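>>> can't give you the sequence, but here's the structure:
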């Protein structure tokens, strides 16, 4: 092979390699909590989403049921420590054929050499081709294992989740809530991520959007078709008046803006019997979480699919029912290792590409509903309460936050 042909061949290989990696990143978040049984040990949980058709990120029902690790890359220590913390391979938990993404999660533990603070980061290239912003991504969290001054405990980060892709109609106005929760009951606020370490090449990439920090809500009226990367940082505070964050968590995802040829608010709808947004549901130890997501078709809109953001092991049935009333069934039996707070989100997409507003709930795996200890009641059950009664006591069988 001549030198010119050889050089051309090498260039073609590089272009093919670049093309196989380009435009594959869709979503990222990493959260953490301390393992109180071992000093400076932290349990991390991350969720990532990628282009489903991009080789190692392919996922289908058999991938989910087989608990096969997919993907690659590494979470690295970027500040306060050094080296690789964990692989970024994950277990696929959900996917979308129409939107071409697969999403999954994995937990891992790491013991730091001290109490920090530390920064753990996953960064590389590339996002899908965007209307604004660069192609690189950077997803990082900050960990501080020093005991808090307000309660003497080690902090846990806030948790959140969202769909990898949120579909918007060009010219329509949106108020998009971002579901957040905090294991310590702290105040959670959000802000636009800033600096290349927090958001890579997509800092402030949604021009014209505004943000309410608490409750976290994006206000946006898109005016151009295309893809936009949203990069947020979630921070928890000991109180609503505090200005010093206890930890920082990334949340990055995509807006897909298109002219759908219908009026704002058109498309399929969730029926009233579907779980409401932002509720909290306990699942007792050994029990199974089940729910049915009901969707009502309107006019010419027909349900295409229900996408979910799910914890590992959650299953979704095929679409059932007859028009205009369709539904999917959700089932999840948490393992003992999964006891704790999990965010579950779902969205319905119709044949015109229009999506419902996303709904997200918190599932408290391994928790029971608190019940009243009847013997603790003051006044006693059935007693007459007068205008001079001043003392009322109600005890529950577990701590109520």
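Received the coordinates, thanks. Every value quoted in this text rests on a predicted model; they were computed, and no experiment measured them.
>>> please count neighbours and contacts with C-alpha atoms only from this point.
OK.
>>> pretty sure residue 355 sits against residue 349.
Yes - in this structure, residue 355 is within contact of residue 349 by C-alpha atoms under 8 Å, at 4.3 Å.
>>> pull up the overlap in contacts between the two.
residue 268 (C-alpha atoms under 8 Å, 6 or more residues apart in numbering).
>>> which element, helix or strand, includes residue 62?
Element membership for residue 62, per DSSP states H and E: helix 61-66.
>>> repeat for residue 198
Per DSSP H and E: residue 198 is located in helix 196-199.
>>> could you give me the buried positions within that helix?
197-199 (16 or more other C-alpha atoms under 10 Å).
>>> closest one to residue 168 out of those residues, please.
Of all the buried residues of helix 196-199, residue 199 has the smallest distance to residue 168: 22.1 Å, by C-alpha to C-alpha.
>>> so what's the most centrally placed residue in the chain closest to, chain neighbours aside?
Centroid check for the chain by C-alpha atoms, centre = their mean gives residue 161 as the closest residue, at 1.4 Å. Distances taken as C-alpha to C-alpha, 6 or more residues apart in numbering place residue 343 nearest to residue 161, at 6.0 Å, with adjacent residues excluded.
>>> circling back: how close does the residue nearest to the centre of the chain sit to residue 241?
According to C-alpha to C-alpha, to the nearest Å, residue 161 stands 25 Å off from residue 241.
>>> flag every buried residue along the helix or strand hosting residue 361.
Assessed by DSSP H and E, residue 361 sits inside strand 359-365. The neighbour-count check on strand 359-365 (16+ other C-alpha under 10 Å) flags 359-365 as buried.
>>> okay, one more to line up with it:
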């Protein structure tokens, strides 16, 4: 049976709708009594929040949703965040369809998204793969006479190389890409000025894939192995949104009609580190001298809120919970201006917020792969939910196509804390505890502990695992002068 989030999509109504895109990310967590924890974040966009509520599961969803952002009469983005439990280390390829795309110039009618999970154990990090991560607004727009680059900010928990391409073949119902957008493998989209005859919305159907930087052996729960090279993708995640070409602007100079960002607005690609339960405030400033009003539009994690202290002055606020520790959380925003009935957007800015134990800092812009996080999240408690705590999904986690048939009810509760010995040879039963009270080691590296602690900690963790410690160890900084290791 499919995991709750995928089953949910299959129940989406096929009635007339205005679909605006989807983004899906998953991570790998530790073994739990119900199976291997797989935290996920799933964002869906429609013409309105009411349409979202009506279309999804015919209005009767038992999976909690959260509102992200909306602009009345145009689009609404909502998300699902939670954890499903997978009984085996294996793969899952799932193709799901939602409803009809909003009207578009490239003739995309029915939506379709392909999700390729790979939860086999990796030889390089001694734990299963996590997907590349990103987010995007449901609608990105530009005047027909203005140049615009959309630099999608991506990251990967495993340090893989991330590449983007347009969906093709069975990955979409109709795969015609927007002729006006050029997509590079580094996940950058480029638009050049065009004629007024090309104005209108276009459906963008992309996929984001992670490629190992060296040969990696993947092993499933039954001992079957496969080699992945730097030319082989591991997982495939959908990134879909609407790109709209608006009528020509009187001027393409930023700061006149098109809003221009001002300090202290973070740069695209900035990485912000914070602590669990510590509130992060991101100040956004913009100006558009020929605009009447401006508003901030964003896509980001559960609980992210915005406020304004006047036109062009905004604050994004987020407080990560313990279940959100260790992962990169992507946050993208634009400032949108209105002038004489016309709408103009700034360029797209995206940053990464990571919850850990380091003080709040901001690093220079990153490339497609920011520093690797230390450990995957430990989803031992209920993931962040809306203001009340809804019931957890009771549907069965996914079953890989290569595994024997599983019962249609909830997954079996194993009597031990681990799977069969062949599933993870380096795992350690919960009854055995390891404590490192003192560690004497000499490290030689060109990395700076202050700025690149995540990379250093991950290297230490890998070495500890090679020395026989369990895969679930946690390595944390106590300060610039020391580290802490715990089971």
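Arrived safely. Keep in mind it's a predicted model, so treat the numbers as computed, not measured.
>>> what would you report as the TM-score here?
Once the chains are laid over each other, their TM-score by TM-score structural alignment, normalised by the length of the first structure reads 0.75; 335 aligned residues with a C-alpha RMSD of 3.0 Å.
>>> how many other residues sit next to the residue nearest to residue 161 of the first structure?
Residue 343 of the first structure: 21 surrounding residues under other C-alpha atoms under 10 Å.
>>> the stretch 201-350 of the first structure: strands as residue ranges?
With strands called from DSSP state E, counting those that start in this stretch, the stretch 201-350 of the first structure shows them at 210-212, 217-220, 226-237, 247-258, 269-270, 280-283, 289-296, 303-309, 315-316, 320-322, 325-332, 340-350.
>>> adding distance to residue 138 of the first structure, write the ones you listed out as TSV.
Shown next, in TSV, are the strands of the stretch 201-350 of the first structure (distance: least, C-alpha to C-alpha, whole Å):
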stretch	distance to residue 138 of the first structure
strand 210-212	21
strand 217-220	21
strand 226-237	9
strand 247-258	9
strand 269-270	34
strand 280-283	31
strand 289-296	34
strand 303-309	21
strand 315-316	30
strand 320-322	40
strand 325-332	31
strand 340-350	22
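>>> closest to residue 131 of the first structure out of those?
The closest of the strands of the stretch 201-350 of the first structure to residue 131 of the first structure is strand 226-237. By C-alpha to C-alpha, the value is 5.8 Å.
>>> average gap between that closest one and the second structure?
Superposing on the second structure places strand 226-237 of the first structure at an average distance of 0.8 Å from its equivalents, by mean C-alpha distance after the TM-score superposition for the first structure.
>>> where in the second structure does that strand fall?
The aligned range for strand 226-237 of the first structure in the second structure is 200-211, by TM-score structural alignment.
>>> so what touches that stretch?
For stretch 200-211 of the second structure, the external contacting residues (C-alpha under 8 Å, 6+ apart) are 20, 101, 103-106, 108, 131-132, 156, 160-167, 172, 175, 177-178, 229-246.
>>> one more: stretch 47-62 of the first structure?
For stretch 47-62 of the first structure, contacts defined as C-alpha under 8 Å, 6+ apart pick out 20-21, 23-30, 70-72, 90, 92, 94-97, 100-106, 164.
>>> cool, stretch 196-207 of the first structure as well?
By C-alpha under 8 Å, 6+ apart, the surrounding residues in contact with stretch 196-207 of the first structure are 123, 132-140, 192-195, 228-231, 233, 250.
>>> first vs last residue of that stretch, how far apart are they?
End-to-end span of stretch 196-207 of the first structure (C-alpha to C-alpha): 17 Å.
>>> could you check how far that stretch is from the centre of its chain?
Relative to the chain's own centre, stretch 196-207 of the first structure is displaced by 18 Å; criterion: C-alpha atoms, centre = their mean, to the nearest Å.
>>> do stretch 329-345 of the second structure as well
Counting by C-alpha atoms, centre = their mean, stretch 329-345 of the second structure comes out at 22 Å from the chain centroid.
>>> could you pick out the buried ones from the contacts of stretch 47-62 of the first structure?
Using 16+ other C-alpha under 10 Å, the buried members of the contacts of stretch 47-62 of the first structure are 23-30, 70-71, 90, 92, 94-96, 100-106, 164.
>>> which residue ranges form the strands in the stretch 51-200 of the second structure?
Along the stretch 51-200 of the second structure, the segments classed as strands by DSSP E, counting those that start in this stretch run 65-71, 75-86, 91-96, 113-118, 121-122, 139-143, 148-151, 161-166, 181-183, 188-191, 200-211.
>>> how big is the offset of the fourth one relative to the first structure?
So the one you mean is strand 113-118 of the second structure. With mean C-alpha distance after the TM-score superposition for the first structure, strand 113-118 of the second structure averages 1.5 Å from its match.
>>> what range in the first structure does that strand sit on?
Strand 113-118 of the second structure corresponds to residues 139-144 in the first structure, going by TM-score structural alignment.
>>> which residue in the first structure aligns with residue 45 of the second structure?
By TM-score structural alignment, residue 45 of the second structure lines up with residue 49 in the first structure.
>>> what about its match, which SS state?
What DSSP: H, G, I helix; E, B strand; the rest coil gives for residue 49 of the first structure is strand.
>>> how close does the closest residue to it other than its chain neighbours get to residue 163 of the first structure?
Take residue 49 of the first structure and drop its neighbours on the chain: the residue closest to it by C-alpha to C-alpha, 6+ apart is residue 103, 4.1 Å away. Computed as C-alpha to C-alpha, the residue 103 of the first structure to residue 163 of the first structure distance reads 9 Å.
>>> with residue 258 of the first structure instead?
17 Å.
>>> got it, and residue 329 of the first structure?
For residue 329 of the first structure, the distance to residue 163 of the first structure - C-alpha to C-alpha - is 18 Å.
>>> of those two, who's got more company?
Using other C-alpha under 10 Å as the criterion, residue 329 of the first structure and residue 163 rank with residue 163 on top: 25 against 15.
>>> residues in contact with the more buried one?
Contacts of residue 163 of the first structure by C-alpha under 8 Å, 6+ apart are 253, 308-309, 345-347, 358.
>>> which of those residues still touch in the second structure?
Comparing the contacts of residue 163 of the first structure with the second structure on both residues aligned by TM-score structural alignment, their matches' C-alpha atoms under 8 Å, the contacts found in both are 253, 308-309, 345-346.
>>> list the contacts for the equivalent of residue 271 of the first structure over in the second structure?
Under the alignment (TM-score structural alignment), residue 271 of the first structure pairs with residue 262 of the second structure. By C-alpha under 8 Å, 6+ apart, the contact set of residue 262 of the second structure is 284-287.
>>> count of neighbours near residue 124 of the first structure?
Using other C-alpha under 10 Å, the number of residues around residue 124 of the first structure comes to 14.
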